[in-house]
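Engineer: Please find the sequence and the predicted model below.
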Amino acid sequence: MSKFTCLCGSIISDSSDFESYKARYIADQDYYDFLDEYQQTITERQFHVFSRYTREIFQCSTCHNLIVFSKGERFDFNPLTLGADNLLLSRSGKNWKGMMSATFRQQSGEIYWQTNQEQGFRQHLSLSELKELYYRKFEELKTLNILRHAHLTINGVTEHQFDINTSKQE
């Protein structure tokens, strides 16, 4: 499933990971931290068993409706309490560690970053514009300690890479 429509008519996308409006009975933004933490001890079979028992939940950013997918069916729940937005946000709140990705191909570059404090997307950048924006945003997000991973790829070659789990920069 990549997109579906809420009862209010808003389109909800499920086309990437780390969504702030999606959970698997644990916040989607925390799901990969969970997997990283247990990666060394969990076997492939245990992972498949775990995945088999999780259910996906989405929250509409327009009407705050909760949509649960279970056993091939869809169930909608509309919160009765005012201020029930961001129910599926990471337990880390605004300090959730996000990601950044930048790619340059031939004559044009694009960059995307997402954290719970901000997100951005720029395209049609020259190589110098892309590098300047990438390294500036990288330092900013890393200094704020809200960056999980980042990479800069130029014409298929990785120029820079960062992963918080290994604190590795290339």
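Structural biologist: On my side now, so go ahead.
Engineer: all contacts plus neighbour counts: C-alpha atoms, from now on.
Structural biologist: Will do.
Engineer: Now do the SS call for residue 12.
Structural biologist: Put simply, residue 12 is strand when judged by DSSP: H, G, I helix; E, B strand; the rest coil.
Engineer: how many neighbours does it have?
Structural biologist: 18 (other C-alpha atoms under 10 Å).
Engineer: need the contact list for it.
Structural biologist: 3, 4, 5, 6, 60 (C-alpha atoms under 8 Å, 6 or more residues apart in numbering).
Engineer: cutoff 6 Å now
Structural biologist: With contact set as C-alpha atoms under 6 Å, 6 or more residues apart in numbering, residue 12 has these partners: 3, 4, 5.
Engineer: which residue sits closest to residue 117, ignoring its sequence neighbours?
Structural biologist: Nearest residue to residue 117, sequence neighbours excluded (C-alpha to C-alpha, 6 or more residues apart in numbering): residue 94, at 5.6 Å.
Engineer: longest helix in this protein, by residue count?
Structural biologist: Identified as the longest helix of the chain according to DSSP state H is helix 127-143.
Engineer: another structure for you, compare them:
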Amino acid sequence: MNFRRECGQIIHDTTDYLSYKGYLISDQDQFDLLDEIDDAIEKSGPSSTDKEEAAMRIRSLIGTLFKTVYQCSNCGNFFIDNNHPRLEMFRGVNPVNRNLLMSALGDKWKGFIFAEWKDKIPDWQTSNGILYNETNASSLTVRLDGNGKYSAWETLEQDYYKLFNELKNKNAIRYSHLKKNNTVIHSWSLKK
């Protein structure tokens, strides 16, 4: 889902782990969900198939009971997707906390970084390279030359490794990828 706000901000929902996206569950539904989780833990059979079926029941119920919520990072307004053809909007009171949907772990939430270079600029991009820092890490010391969009591979690669090293040292990432023309140049994942 993508939609433009009246303030001009475009909200994109094209990936996971978004800091401006969350989910609501009503108090009435929460206890049904907790009961289903209890049943899955206590009553699922011993086989891996039984456990998989129990997990899928919970995931299905979560998909049914939760409503998707977005918060505009520009104006702070909330938008609730109530499974209707339009979003319900709620305005905050000034000053608005624009990080209400951020992880409860705050800066300690482990996110990811992703960088990609294409020699031929795709129709949907305005530059050859992009670098996404999808973490909640604040007070970074690294200065990125490309500001997220790159016209030189060397600058993108350099900024990626600077950001990767700082975030890894802060224990702020779970995975990281650098691609050039669909070839993985660097990939790293936190060991579980």
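Structural biologist: Alright, I've got the coordinates. Keep in mind it's a predicted model, so treat the numbers as computed, not measured.
Engineer: TM-score, when you put one on top of the other?
Structural biologist: Here the superposed chains carry a TM-score of 0.71, computed using TM-score structural alignment, normalised by the length of structure 1; 151 aligned residues with a C-alpha RMSD of 2.9 Å.
Engineer: Flag every buried residue along the longest helix of structure 1.
Structural biologist: 127, 130, 131, 134, 138, 141, 142 (16 or more other C-alpha atoms under 10 Å).
Engineer: The second one matches what in structure 2?
Structural biologist: The criterion is TM-score structural alignment: under it, residue 130 of structure 1 has residue 156 as its aligned partner in structure 2.
Engineer: The nearest residue to that match once chain neighbours are set aside: neighbour count?
Structural biologist: Leaving out its chain neighbours, the residue that sits closest to residue 156 of structure 2 by C-alpha to C-alpha, 6+ apart is residue 150, at 6.0 Å. By the measure other C-alpha under 10 Å, the count of residues near residue 150 of structure 2 is 21.
Engineer: now do residue 69 of structure 1
Structural biologist: Quick note: residue 69 of structure 1 (other C-alpha under 10 Å) scores 15 neighbours.
Engineer: what does the one 5 residues further on give?
Structural biologist: Using other C-alpha under 10 Å, residue 74 of structure 1 has 10 neighbouring residues.
Engineer: which non-adjacent residue is nearest it?
Structural biologist: Nearest non-adjacent residue to residue 74 of structure 1, counting by C-alpha to C-alpha, 6+ apart: residue 68, 5.8 Å away.
Engineer: Would you check how far apart the one you found and residue 135 of structure 1 are?
Structural biologist: Separation of residue 68 of structure 1 from residue 135 of structure 1 (C-alpha to C-alpha, to the nearest Å): 39 Å.
Engineer: Apart from its chain neighbours, what residue comes closest to the residue positioned nearest the centre of structure 1?
Structural biologist: The centroid of structure 1 falls nearest to residue 18 when counting by C-alpha atoms, centre = their mean (2.2 Å). Once flanking residues are discounted, residue 18 of structure 1 sits nearest to residue 29: 4.5 Å by C-alpha to C-alpha, 6+ apart.
Engineer: Looks like the one you found contacts residue 89 (just checking).
Structural biologist: No - in this structure, residue 29 of structure 1 is not within contact of residue 89 by C-alpha atoms under 6 Å, at 7.2 Å.
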